[in-house]
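Asker: the amino acid sequence is not available; the structure is as follows:
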């Protein structure tokens, strides 16, 4: 977390949480969802405005975390902005691993190294999920070709599990609500 965010939390500890205004889609893109967009329909059917400002995205990435209940948020200064998730809290990007061919490197949509793949699944929509020390994430659709090699060689052995069951197993809340 950024030091300026930590300082703001100390200065203003009682700022109310925000719900419904920020969302993460299955490709790792962030969306702002103002009141008009929220009224137009649920995420991801109505996405909102894609955040393209690089420094704002980087700020969100550095201050993105989960609470004890499994709801993900962006700590925006003293305010916790809860995130609606289309699929999972992480969107994995894969790249060739020169040190170990056939075992792609896995990074999050925020740029964090995910660590080794611990398990993988296909859900009822044929989406490919991977669990790492960072947690549960969806493999980006553009990187499915790189995921094929470790599956074909048996290094990654996907199981089938319904999306809702997968989220429950990893304690992920996709649509946080105020208490």
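Answerer: Yes, it's here. Here the structure is a predicted model, which is why all the values come from computation and not from measurement.
Asker: CA only for contacts and neighbour counts going forward, please
Answerer: OK.
Asker: check the gap between the closest residue to residue 174 other than its chain neighbours and residue 21 for me.
Answerer: Excluding the flanking residues, the one nearest residue 174 by C-alpha to C-alpha, 6 or more residues apart in numbering is residue 85, at 4.7 Å. Residue 85 sits 12 Å away from residue 21, going by C-alpha to C-alpha, to the nearest Å.
Asker: who has more neighbours out of those two?
Answerer: residue 85 (24 against 17; other C-alpha atoms under 10 Å).
Asker: show me what contacts the more buried one?
Answerer: Residue 85 sits next to 23, 24, 25, 26, 174, 175 when contact means C-alpha atoms under 8 Å, 6 or more residues apart in numbering.
Asker: from the contact counts, what lies against the helix or strand that contains the first one?
Answerer: This means residue 23. Assigned by DSSP states H and E, residue 23 falls within strand 18-24. Contacts defined by 3 or more C-alpha pairs under 8 Å, 6 or more residues apart in numbering; DSSP states H and E place strand 18-24 against strand 30-32, helix 35-40, strand 79-85.
Asker: and the comparison structure, right after this:
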């Protein structure tokens, strides 16, 4: 979701400087102001309601005419996998669809959604991994998952198959991705700068 401030607000205060290095989002979806977790429900709601991206792939919150840029510990979204199978973002938004499922070299799960890239909250990893299946329908074992993480082919994979194609989550092949490649692959800037 691309954010644009209200033109009337900008007309009233055209020279409000942007704010950098104050607001961040950690890997569990907690907002942080200068490193301190935001616990006030009203402030969390305000930040979540005004969260979006600009044309350059920076993530930010509008505070009236001011753009408050968000430093991302990993991805713009942190996703929760609920026991009933639903996915929601750290802002509480429902995820309608997932188009790609990835596993990085550290064992982090990344999901590409209609909202953008999201890191699965590590507290939901066990439930996610329990849903991963090998080509024969069995639950993916450690060896198969490690092969995906390494970007290699599992033993018994068909020639020409993609790395990780033998492990699936729901109907999606689990793909390898390196953490360093995530921002470029998914089109976001983790550290906005003036």
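Answerer: Right, received. Where do you want to start? Since this is a predicted model, take the numbers as computed values, not measurements.
Asker: TM value for the aligned chains?
Answerer: After superposition, the two chains reach a TM-score (TM-score structural alignment, normalised by the length of structure 1) of 0.80; 155 aligned residues with a C-alpha RMSD of 1.7 Å.
Asker: map the residue nearest to residue 174 of structure 1 onto structure 2.
Answerer: Aligned against structure 2 by TM-score structural alignment, residue 85 of structure 1 finds its counterpart in residue 72.
Asker: any idea how far residue 163 of structure 1 is from residue 154 of structure 1?
Answerer: Distance from residue 154 of structure 1 to residue 163 of structure 1, counting by C-alpha to C-alpha: 23 Å.
Asker: of those two, give the one with the bigger neighbour count.
Answerer: Between residue 154 of structure 1 and residue 163, counted using other C-alpha under 10 Å, the more crowded position is residue 163 (19 against 10).
Asker: quick one: the strands in structure 2, in order.
Answerer: Taking DSSP state E as the criterion, structure 2 carries its strands at 19-25, 31-33, 36-37, 51-53, 59-63, 66-72, 77-81, 87-89, 98-104, 109-113, 116-120, 132-134, 167-169, 172-177.
Asker: need those strands in JSON lines with distance to residue 1 of structure 2, can you?
Answerer: Listed next are the strands of structure 2 as JSON lines, based on distance: least, C-alpha to C-alpha, whole Å:
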{"stretch": "strand 19-25", "distance to residue 1 of structure 2": "17"}
{"stretch": "strand 31-33", "distance to residue 1 of structure 2": "18"}
{"stretch": "strand 36-37", "distance to residue 1 of structure 2": "24"}
{"stretch": "strand 51-53", "distance to residue 1 of structure 2": "5"}
{"stretch": "strand 59-63", "distance to residue 1 of structure 2": "10"}
{"stretch": "strand 66-72", "distance to residue 1 of structure 2": "15"}
{"stretch": "strand 77-81", "distance to residue 1 of structure 2": "12"}
{"stretch": "strand 87-89", "distance to residue 1 of structure 2": "13"}
{"stretch": "strand 98-104", "distance to residue 1 of structure 2": "16"}
{"stretch": "strand 109-113", "distance to residue 1 of structure 2": "12"}
{"stretch": "strand 116-120", "distance to residue 1 of structure 2": "9"}
{"stretch": "strand 132-134", "distance to residue 1 of structure 2": "30"}
{"stretch": "strand 167-169", "distance to residue 1 of structure 2": "26"}
{"stretch": "strand 172-177", "distance to residue 1 of structure 2": "24"}
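Asker: if anything else comes up later, I'll come back, but that's it for now.
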